[in-house]
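Chemist: The following block contains a protein sequence and its predicted model.
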Amino acid sequence: MERFYLITGDVDWIKKLVPYGVKLVQLRIKDQSEEVIRQQITQARDFCSQHGAQLVINDYWELALELGCDFVHLGQEDMDSADFATLRKAGVRFGLSTHDEEELDRALSFKPEYVALGPVYLTKLKKMKWAPQGLERVSRWKKMVGETPLVAIGGLTPERLAGVFEAGADSAAVVTDIMQAHNPIARTQEWVEACKQ
């Protein structure tokens, strides 16, 4: 699995940043009409295909199926309504969010492509009912997930990267550190380089 996992809320960011070495990117659209979501997914799918990047669609698994995308990410609530049998039949891979052991057990029962754990550190992205999980929890999760790749998310910076990988994460998912950077392109390049080392 790619070590650097970019998450962004708009296809325009995908077009801006993917050319700088991003190979795994999630499109996480919030509060848009279905028409806009459909347009964004279609553009992101085509752009990522041209640039050899793996696109992951957050939440909208039915649209992802319809539009021929092959990877989705689902939160715990989305898992209630997702048709995993249909996803599997269509060859669509999926990653699942987890925050506690009960959620992890549930996620692993679906045999996901990866499991995400967060927030590892304090995050500004959204109000979380979970306190920062810390590196110890990352290590514990890695033991519990076995061969399933583990994605760390929440408050990550290039400076914290070595510790996150040493703790057992296979991939680092990044939102705020890039989206709120003074120069998102330069910050993306920094992340791509840091994840290679």
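Modeler: Thanks, I have the structure now. Numbers count the residues shown, from 1 in each chain.
Chemist: Every contact and neighbour count from this point should use C-alpha atoms.
Modeler: Noted.
Chemist: May I have the secondary structure class of Glu102?
Modeler: Secondary structure, DSSP: H, G, I helix; E, B strand; the rest coil: Glu102 is helix.
Chemist: State the distance from it to Leu96.
Modeler: In this view, Glu102 and Leu96 are 13 Å apart by CA to CA, to the nearest Å.
Chemist: Please identify which of the two sits among more neighbours.
Modeler: Leu96 (26 against 9; other CA atoms under 10 Å).
Chemist: ok, second structure coming up, stack it against the first:
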Amino acid sequence: MRNRIDIPAGLYGITGEAFSNGKSNLRCAEDMIKSGIKIIQYREKDKPIREKIKDMKEIRELCRKEGVLFIVNDHVDVAILVDADGVHVGQEDMHPSDVRALIGPHKIIGLSTHSPEEGMASLDEDIDYIGVGPIFPTTTKDREAVGLEYLDFAVKNLDIPFVAIGGIKEHNIKEIIKAGAERICLVSEVIGAEDINKKVKKLNKLMKNRN
């Protein structure tokens, strides 16, 4: 088994124009990067593929220039095309072993998990990190919330970096921090903010004051 590629702790950024209050994916990526976020995932469900590719090429170049990891959601072929740093897939998407066969050993693979069983199964896969969630009810994922119980299980039992995700907001992030998560994603709370930089600073302050 290859050594896992390190995933930075802190906030994990995800795009999505349906949740950004009119801001483009590129604008959101720019603002997140300026705010100090070190990993950006391009996730966009509804755009035509040519527009997605245009977005990804622009964001990929921005991330490369700023030393930020760039992950593509689902689209393994486009991730290869734009030379992304990695791919994130779900339980119903291409199997991680098939993704690895396509992208090679030096790229990152993330896998969404939604239960202790899926979390434990992920330990046998050639992946670098998992998503744990959705913790709370959320409009960004069409799936029931798994609650804090799975997060607690992940902290205590899963020897793999994970990102807590799903329904996390400024008002409940302390619960996620207290549970022990070191990587946290807030989608609409960040990209939907009127001032992304201001929002990220507030969230970072909460994460630093873990007690």
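Modeler: That came in fine, so what should we check first? Given the structure is predicted, the values throughout are model-derived calculations rather than measurements.
Chemist: What segments of the first structure are strands?
Modeler: Here the first structure has its strands, by DSSP state E, at 4-8, 24-27, 54-58, 71-74, 93-98, 114-117, 150-153, 171-174.
Chemist: okay, the ones you listed, which one's buried deepest?
Modeler: When those are scored by mean count of other CA atoms under 10 Å, the highest mean neighbour count falls to strand 150-153 (a mean of 26).
Chemist: can I get the strands of the first structure in CSV with distance to Ala162 of the first structure?
Modeler: Listed next are the strands of the first structure as CSV, based on distance: least, CA to CA, whole Å:
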stretch, distance to Ala162 of the first structure
strand 4-8, 12
strand 24-27, 19
strand 54-58, 24
strand 71-74, 25
strand 93-98, 22
strand 114-117, 17
strand 150-153, 12
strand 171-174, 10
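Chemist: how about those, which one is nearest Thr86 of the first structure?
Modeler: When the strands of the first structure are compared by CA to CA, strand 93-98 sits nearest Thr86 of the first structure, at 10.9 Å.
Chemist: okay, that closest one sits on what stretch of the second structure?
Modeler: On the basis of TM-score structural alignment, strand 93-98 of the first structure is assigned to residues 108-113 in the second structure.
Chemist: Just give me the mean distance for that stretch relative to the first structure.
Modeler: Comparison of stretch 108-113 of the second structure with the first structure after fitting gives an average deviation of 0.7 Å (mean CA distance after the TM-score superposition for the first structure).
Chemist: what range in the second structure matches the helix ranked longest in the first structure?
Modeler: Among the segments of the first structure that qualify as a helix by DSSP state H, the longest is helix 34-50. Under TM-score structural alignment, helix 34-50 of the first structure corresponds to residues 49-65 of the second structure.
Chemist: now do stretch 111-118 of the first structure
Modeler: Mapped onto the second structure using TM-score structural alignment, stretch 111-118 of the first structure spans residues 126-133.
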